[in-house]
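Q: coordinates for the following, if possible.
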Amino acid sequence: MTTTPTVVLVHGAFADSSSWNGVIDTLAAEGIPVLAAANPLRGLTSDADYIASVVDSVDGPVVLAGHSYGGSVISVAAQGKSQVTALVYVAAFIPEIGESALELTGKFPGSTLGPTTRPATYRRADGSEATELYIRREEFPQQFAADVPTAATMAVTQRPVAVAALEEPAAAAAWRTIPAFALLTTADKNIPVEAQRFMAERAGADTTEVDASHAVSVSRPDAVADLILRAVRHNL
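A: Here you go, the predicted structure:
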């Protein structure tokens, strides 16, 4: 009997693991083991290394799901991981080797994220300074989560992303060897749906579209969970 994979959920920029709560409830009700990882959002390579260590801590097969920038992270983290049976991209970047999240955002018109962000300086462990981005609280609901009643609270609890993480090119594209699934969001103001379609088609992903904001894991956890369940079951 094939072991049911554990689903490892990876949030993206301006969100945290609680953004998966509705998805977690649905998966748990279906008897699917699930783990929501805390994405550091500091640099693509270091973030992917951390998520890879989370994958290694799980006994048995794993389905990796990433939202937004989390898609870039899982594309790198899953490289060489034979236990990863599927990659699920939720309103997410699906980069080719050498592509960055920032580059893919601008590949097609439509993103209004840039003007809604504000920079802040933080200090790295080595003492050097770096820049991270927040979405301005007053603009967060319409930009990120227009269909979420709790968007104002999400604006307060958002986690900033290092600019370096968005600029860093992907060193791997695990979707080339691992089956990919993609949920595309047609009302997305962060990653234009045309960019999402381009990436999903290039990856040969099993694709579903939904009329939702970028915060689809919060506004439409049913649609996200349905796609993840399809990925879980595709090789059972």
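Q: CA atoms for contacts and neighbours, from now on please.
A: Noted.
Q: the helices in the chain, which residues?
A: 21-29, 44-56, 69-77, 101-105, 113-116, 140-144, 151-157, 163-167, 193-202, 216-219, 221-233 (DSSP state H).
Q: mean neighbour count added to these, as a markdown table?
A: Shown next, in a markdown table, are the helices of the chain (neighbours: other C-alpha atoms under 10 Å):
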| stretch | mean neighbour count |
| --- | --- |
| helix 21-29 | 17 |
| helix 44-56 | 20 |
| helix 69-77 | 30 |
| helix 101-105 | 20 |
| helix 113-116 | 14 |
| helix 140-144 | 22 |
| helix 151-157 | 17 |
| helix 163-167 | 20 |
| helix 193-202 | 19 |
| helix 216-219 | 24 |
| helix 221-233 | 20 |
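Q: what's the closest of those helices to residue 95?
A: helix 69-77 (6.1 Å; C-alpha to C-alpha).
Q: which other helices and strands contact the closest one?
A: Contacts defined by 3 or more C-alpha pairs under 8 Å, 6 or more residues apart in numbering; DSSP states H and E place helix 69-77 against strand 6-10, helix 44-56, strand 62-67, strand 84-90.
Q: what about these, which gets the closest to residue 175?
A: Closest among the helices and strands packed on helix 69-77, using C-alpha to C-alpha: strand 84-90, at 7.0 Å.
Q: could you check the angle helix 193-202 makes with that closest one?
A: If you take axes from the mean of the first three to the mean of the last three C-alpha atoms, to 10 degrees, strand 84-90 sits at 160 degrees to helix 193-202.
Q: hmm, back to that, wait, which of the helices of the chain is closest to residue 85?
A: Among those, helix 221-233 sits nearest to residue 85 (C-alpha to C-alpha), with 8.0 Å.
Q: now the one residue sitting closest to the centre of the chain, nearest residue through space, not along the chain?
A: Centroid check for the chain by C-alpha atoms, centre = their mean gives residue 67 as the closest residue, at 1.9 Å. Closest residue in space to residue 67, ignoring its immediate chain neighbours: residue 90 at 4.6 Å, by C-alpha to C-alpha, 6 or more residues apart in numbering.
Q: please apply the same query to residue 159.
A: Nearest non-adjacent residue to residue 159, counting by C-alpha to C-alpha, 6+ apart: residue 14, 4.6 Å away.
Q: just residue 218 next, same as before
A: residue 19 (5.7 Å).
Q: a markdown table for the helices of the chain, including distance to residue 134?
A: Shown next, in a markdown table, are the helices of the chain (distance: least, C-alpha to C-alpha, whole Å):
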| stretch | distance to residue 134 |
| --- | --- |
| helix 21-29 | 22 |
| helix 44-56 | 18 |
| helix 69-77 | 14 |
| helix 101-105 | 15 |
| helix 113-116 | 8 |
| helix 140-144 | 9 |
| helix 151-157 | 9 |
| helix 163-167 | 10 |
| helix 193-202 | 22 |
| helix 216-219 | 19 |
| helix 221-233 | 24 |
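Q: second chain to compare with the first, below:
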Amino acid sequence: MHGAFADAGSWSGVIAELQNQGIPVLAPPNPLRGLASDAAYIASVAAQIDGPVVLVGHSYGGALITVAGTTENVVGLVYVAAYVPEQGESLGELQGRFPLAPLGANLKQWTYPVEGGEPAVEVTIEAAAFPEIFAADVPAPVTKVLAVAQRPLAAAAFTEQAAAAAWRTKPSWALVAGADEAINPDVQRFGAERAGAKVVELAGASHAVAVSQPKAVADLIHDAVRATTED
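A: As a prediction, the model looks like this:
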């Protein structure tokens, strides 16, 4: 599942690789409105799938699969350049353990209406900074499109605490993007190691590793599927 500043289309290359390997895929939209509500949505999607599910989350999507992964038919978790929070921990707290990546200084604030309340704040990456921060290893013509097609994340998502940590009871895998300028790679490493995940690191990969290196991402997902669903 996609994270902030992207949509399910960012998984197109990975999806094609998995489909070519005969692995069924569903890439639901991530509402990006808050950790609890987004995770509840993803959990509901997973629960309606007939059979075992391996949840895959990129970036903020990693926090969602951490919570939604407690759904009974979820058998594995795959984190891709992602946050891996502990129960009771917010993304802000997890990030605060390490130096901040350049992303934080290049966010643009917007507002959106909330029924019965004051407008809420959401954020995107400044378009001029998007290529370097989000997708430095993606061709420039592609990043120009991605920069103006961002899906904003509700700012409150950074302060919500994870209600559960499914990695405590479900096996997990993690891909660390070694040249990530959106989430400090040390944040990714720390969360993955704490979760006991099987870790693959791509030294020159940007945050948009699913776009730039879809086969590597698909191979890790394939490993997780094979380990959790095949006899």
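Q: got a TM-score for the two of them?
A: For this chain pair, the superposition-based TM-score is 0.95 by TM-score structural alignment, normalised by the length of the second structure; 226 aligned residues with a C-alpha RMSD of 1.0 Å.
Q: closest to residue 139 of the first structure out of the helices and strands packed on helix 69-77 of the first structure?
A: strand 62-67 (20.2 Å).
Q: and residue 62 of the first structure, what is it in contact with?
A: 5, 6, 7, 8, 55, 83, 84, 85, 86 (C-alpha atoms under 8 Å, 6 or more residues apart in numbering).
Q: now which residue in the second structure aligns to the fifth one?
A: So the one you mean is residue 55 of the first structure. Here residue 55 of the first structure is matched to residue 46 in the second structure, going by TM-score structural alignment.
Q: now do stretch 109-126 of the first structure: distance to the chain's middle.
A: Chain-centre distance of stretch 109-126 of the first structure: 17 Å, with C-alpha atoms, centre = their mean, to the nearest Å.
Q: identify the residue of the second structure aligned to the residue nearest to the centre of the first structure.
A: Per TM-score structural alignment, residue 67 of the first structure is aligned with residue 58.
Q: from residue 44 of the first structure, how far off is the residue nearest to the centre of the first structure?
A: 14 Å (C-alpha to C-alpha, to the nearest Å).
Q: circling back: can you pull the contacts of the residue nearest to residue 67 of the first structure?
A: Counting by C-alpha under 8 Å, 6+ apart, residue 90 of the first structure makes contact with 65, 66, 67, 68, 71, 182, 183, 184, 216, 217, 224.
Q: residue in the second structure matching the last one?
A: Alignment note: residue 224 of the first structure maps to residue 217 in the second structure; criterion TM-score structural alignment.
Q: grab the nearest non-local neighbour of its match.
A: residue 210 (6.1 Å).
Q: count of residues packed around residue 31 of the first structure?
A: The tally of other residues near residue 31 of the first structure (other C-alpha atoms under 10 Å) stands at 10.
Q: map it across to the second structure for me.
A: So, by TM-score structural alignment, residue 31 of the first structure is matched to residue 22.
Q: check contacts around its match.
A: Per C-alpha under 8 Å, 6+ apart, neighbours of residue 22 of the second structure: none.
Q: quick check: it vs residue 2 of the second structure, distance?
A: Taken as C-alpha to C-alpha, the span from residue 22 of the second structure to residue 2 of the second structure is 21 Å.
Q: quick revisit: so which of the helices of the first structure gets nearest residue 124 of the first structure?
A: helix 163-167 (12.0 Å).
Q: got the contact list for the closest one?
A: Residues from elsewhere that reach helix 163-167 of the first structure (C-alpha under 8 Å, 6+ apart): 41, 42, 43, 44, 69, 100, 101, 102, 103, 131, 132, 133.
Q: swap the cut-off to 7 Å and go again
A: 41, 42, 43, 44, 100, 101, 102, 131, 132, 133 (C-alpha atoms under 7 Å, 6 or more residues apart in numbering).
Q: so how far is stretch 158-168 of the first structure from its chain's centroid?
A: That offset, for stretch 158-168 of the first structure, works out to 13 Å (C-alpha atoms, centre = their mean).
Q: need the helices and strands packed on helix 69-77 of the first structure in TSV with distance to residue 115 of the first structure, can you?
A: Shown next, in TSV, are these (distance: least, C-alpha to C-alpha, whole Å):
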stretch	distance to residue 115 of the first structure
strand 6-10	25
helix 44-56	23
strand 62-67	21
strand 84-90	23
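Q: mind checking which of the ones you listed is nearest residue 35 of the first structure?
A: Of these, nearest to residue 35 of the first structure by C-alpha to C-alpha is strand 6-10, at 4.8 Å.
Q: tell me how far the residue lying closest to residue 52 of the first structure once chain neighbours are set aside lies from residue 47 of the first structure.
A: Distances taken as C-alpha to C-alpha, 6+ apart place residue 77 nearest to residue 52 of the first structure, at 4.9 Å, with adjacent residues excluded. With the distance defined as C-alpha to C-alpha, residue 77 of the first structure ends up 8 Å from residue 47 of the first structure.
Q: before we move on, what about residue 11 of the first structure?
A: Using C-alpha to C-alpha, one obtains 11 Å as the distance from residue 11 of the first structure to residue 47 of the first structure.
Q: what's the overlap in contacts for the two?
A: Joint contacts of residue 11 of the first structure and residue 47 (C-alpha under 7 Å, 6+ apart) are residue 39.
Q: identify, from the contacts of helix 163-167 of the first structure, the entry nearest to residue 35 of the first structure.
A: residue 41 (17.7 Å).
Q: alignment lookup: the closest one to the second structure.
A: Aligned partner of residue 41 of the first structure by TM-score structural alignment: residue 32.
Q: so what's its match up against?
A: Taking C-alpha under 7 Å, 6+ apart as the test, what residue 32 of the second structure contacts is 4, 38, 153, 154.
Q: equivalent analysis for residue 127 of the second structure, please.
A: Residue 127 of the second structure sits in contact with 147, 148, where contact means C-alpha under 7 Å, 6+ apart.
Q: residue 71 of the first structure versus the equivalent of it over in the first structure, what's the distance?
A: Aligned by TM-score structural alignment, residue 127 of the second structure pairs with residue 137 of the first structure. In this view, residue 137 of the first structure and residue 71 of the first structure are 24 Å apart by C-alpha to C-alpha.
Q: no further queries at this time; thank you.
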